[in-house]
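Peer 1: 3D model of this:
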Amino acid sequence: MSSVAEGPFCRSIVSSLTPAPLRTMLRTDDGVRIEAVYEPCTAGSVATAIVVAHGFTGSVDRPAVRRAAQVFAQRAAVVTFSFRGHGGSGGRSTVGDREVLDLAAAVEWARSLGHTRVVTVGFSMGGSVVLRHAAMHGGRKEAHTDAVAAVSAPARWYYRGTAPMRRLHWVVSRPLGRVVGRFGLGTRIHPEEWNPVPLSPTESVPLIAPTPLLIVHGDRDPYFPLDHPRMLAAAAGEGQAELWLEPGMGHAENAADEALLGRLADWLAGE
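Peer 2: All right, here's what the predicted structure looks like:
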């Protein structure tokens, strides 16, 4: 499994703003086919598109992702997609490494549809991906994000401090675990270890400024305790990140209620 450097990304054949939902397959810079869905803003044509990066074992058609998309679409157009190894996308999951290519393809597609402002929001694994993407692609006009929000994201790799994360590491790192991942969780996982280890979320956030950055975390997250969002905010530097610690919230998109999703959409849309 190889970490990736910034490079060219695919462009969609769709070149103008479309007024209706659209499902397509994108191709990433390394040749993986990624399923993606575009939904216009229900309030009318707007310049902003929100690109949603789901968590590990999620997909574009999971109920929690669809619920988030429906709330976001009240403020902006929305692009959802399935990371490699998830849903109808090709390839195998690298658990946050090469997934930056999947997100970059989705961001470029949103821009090719006519949106002049494209922002990203990621949940859990997707949260780590949006942070790394914002750090890596700030200078690329087609692939850069104009604002980034990370929800329930880890601050560092290889964290095993909670029981859910120890179970996840078993799924990812053991042959039997990957069988469970494929047939039990619907996620195809790459068997190779990272080499080299990609830039961590904490190492990424100092590179994001001046792009607006929001970090959101629940105080009842069973995967990552509150030292993770606090480490991310501290690493970003004073005044460079907004931090929301949500009372009673659990983990990622499944725990985000409509009120929080609405506040996220307002922040991402610049309202």
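
Peer 1: from now on I want contacts and neighbour counts done on CA atoms only, so please keep to that.
Peer 2: Will do.

Peer 1: the residue in the chain sticking out farthest from the centre sits in which helix or strand?
Peer 2: Among the C-alpha atoms of the chain, the one farthest from their average position, using C-alpha atoms, centre = their mean, is that of Leu176, at 26.9 Å. Counting by DSSP states H and E, the element that carries Leu176 is helix 175-183.

Peer 1: distance from the chain centre to that helix, please.
Peer 2: Centroid separation between helix 175-183 and its chain, computed with C-alpha atoms, centre = their mean, to the nearest Å, is 23 Å.

Peer 1: try stretch 125-139
Peer 2: Stretch 125-139 has its average C-alpha position 8 Å from the chain's average C-alpha position, going by C-alpha atoms, centre = their mean.

Peer 1: for the chain, which helix is longest?
Peer 2: Longest helix of the chain, by residue count under DSSP state H: helix 99-112.

Peer 1: please give the structure of this sequence too, so both can be compared:
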Amino acid sequence: MSNGPAGHVARSTTVRPQSETPETASSAASRTFLQTADGVRVEAVYERGHVVYDTLTSPSGQIAFVVAHGFTGDVDKPHVRRIARALRRYGAVVTFSFRGHGASGGRSTVGDREVLDLAAAVAWAREQGHARVVTVGFSMGGSVVLRHGALHARESAAVVSVSAPARWYYRGTAPMRRVHWLVTRPEGRLVSRYGLRTRIQNGGWDPVPVSPVEAVPRIAPTPLLIVHGDRDGYFPVDHPRMLAAAAGDHGELWLEGGMGHAEHAAADELLARIGHWALRRAG
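Peer 2: Okay, the predicted model is just below:
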């Protein structure tokens, strides 16, 4: 079940990633705009991993992580760059800005057509020579990697979903009620556009996309890791438990004590464990 061709590279330059440490700043990154299957230009950055990587080593032997950020994030946000730095210890990393976020074109559909953005980023990682691609998503991006894993069979060697919702239209917490105000109200969309650099489409989903919990069983046999904090202020623990139950034997649940929500709450130690898990399971 595919939404069409993943897309292609429209423009490429070589730049240094922003907000990096002196160690990582010494490595150049490739920055480009990708063309999605529905014609949206999505900004993306490719960085080689810190693992042994010389002229005799082919990228095909190294995992590539494709990181899908949360709502209102973008490729240059400090918390996205921190995730990239941590995962580069285990492989190459592709980060990108979802449609409507940062310098990418289009408008956010809050988890629906963003699957096409992720598909273009995965295809770009493969164009760099990586045979094994691991998708890692946070919050909204966590729901997108689940749906991508279901819709694009065999494109990912493993899927990691962090702090994702299990079902749509959830308003059971104050933070999610604020998100719904941003998305559904004209004044909320103005705040999002000018205050958060996130441009949201006007109008709801038509049709409503398959929910994350409905998508999860279709990911098998691709290895799946579900990560969630027991202090997540957006989605309580019934969400990851629903996802894990839907995954059955092919999924693994890490319920992290004391962890909050998404990238900001993902400690370096947790990111290291995710990197090790990916090396084991995506081989």
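
Peer 1: the residue farthest from the centre of the first structure maps to what in the second structure?
Peer 2: Residue correspondence to the second structure (TM-score structural alignment): Leu176 of the first structure is matched to Glu187.

Peer 1: cool, Ala106 of the first structure as well?
Peer 2: The alignment partner of Ala106 of the first structure in the second structure, by TM-score structural alignment, is Ala121.

Peer 1: surely its match is in contact with Phe65?
Peer 2: No. The pair formed by Ala121 of the second structure and Phe65 falls short of the contact definition of C-alpha atoms under 8 Å, at 10.1 Å.

Peer 1: who touches both of these two?
Peer 2: Any residue near both Ala121 of the second structure and Phe65 by C-alpha atoms under 8 Å, 6 or more residues apart in numbering counts here, and that gives Val94.

Peer 1: who are the contact partners of whatever residue of the first structure lines up with Ala266 of the second structure?
Peer 2: Superposed on the first structure with TM-score structural alignment, Ala266 of the second structure falls opposite Ala256. Each residue near Ala256 of the first structure by C-alpha under 8 Å, 6+ apart is listed here: Met249, Gly250.

Peer 1: map Gly85 of the first structure across to the second structure for me.
Peer 2: The pairwise alignment with the second structure assigns Gly85 of the first structure to Gly100, based on TM-score structural alignment.

Peer 1: again, but for Ala47 of the first structure
Peer 2: By TM-score structural alignment, Ala47 of the first structure lines up with Gln62 in the second structure.

Peer 1: now do the same for Leu279 of the second structure: its match in the first structure.
Peer 2: By TM-score structural alignment, Leu279 of the second structure lines up with Ala269.

Peer 1: the strands in the stretch 101-250 of the first structure, which residues?
Peer 2: 117-123, 148-151, 213-218, 242-246 (DSSP state E, counting those that start in this stretch).

Peer 1: now tabulate the ones you listed in a markdown table and tack on mean neighbour count and distance to Tyr38 of the first structure.
Peer 2: Shown next, in a markdown table, are the strands of the stretch 101-250 of the first structure (neighbours: other C-alpha atoms under 10 Å; distance: least, C-alpha to C-alpha, whole Å):
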| stretch | mean neighbour count | distance to Tyr38 of the first structure |
| --- | --- | --- |
| strand 117-123 | 25 | 13 |
| strand 148-151 | 27 | 19 |
| strand 213-218 | 23 | 23 |
| strand 242-246 | 15 | 28 |
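
Peer 1: counterpart of Pro165 of the second structure over in the first structure?
Peer 2: With TM-score structural alignment as the criterion, the equivalent of Pro165 of the second structure in the first structure is Pro154.

Peer 1: state the distance from the closest residue in space to that match that isn't next to it in sequence to Phe81 of the first structure.
Peer 2: With C-alpha to C-alpha, 6 or more residues apart in numbering as the measure, His228 is the residue that lies nearest to Pro154 of the first structure, at 5.9 Å, once sequence neighbours are left out. According to C-alpha to C-alpha, to the nearest Å, His228 of the first structure and Phe81 of the first structure sit 26 Å apart.

Peer 1: who's more crowded, those two?
Peer 2: For His228 of the first structure against Phe81, the residue with the higher neighbour count under other C-alpha atoms under 10 Å is Phe81, and the figures read 31 against 18.

Peer 1: show me the contacts for the more buried one.
Peer 2: With C-alpha under 8 Å, 6+ apart as the criterion, the residues that contact Phe81 of the first structure are Ile34, Glu35, Ala36, Val37, Val52, Ala53, His54, Ser59, Val60, Ala106.

Peer 1: coming back round to it: the strands of the stretch 101-250 of the first structure: which one's closest to Gly91 of the first structure?
Peer 2: strand 117-123 (20.1 Å; C-alpha to C-alpha).

Peer 1: which parts of the stretch 1-150 of the first structure are helices?
Peer 2: Using DSSP state H, counting those that start in this stretch, the helices of the stretch 1-150 of the first structure run over residues 63-72, 99-112, 125-136.

Peer 1: so which of those helices comes closest to Gly248 of the first structure?
Peer 2: Within these, the stretch nearest Gly248 of the first structure is helix 63-72; the backing value is 17.8 Å (C-alpha to C-alpha).

Peer 1: give me the angle between the closest one and strand 117-123.
Peer 2: Taking axes from the mean of the first three to the mean of the last three C-alpha atoms, to 10 degrees, one finds helix 63-72 of the first structure and strand 117-123 inclined to each other by 150 degrees.
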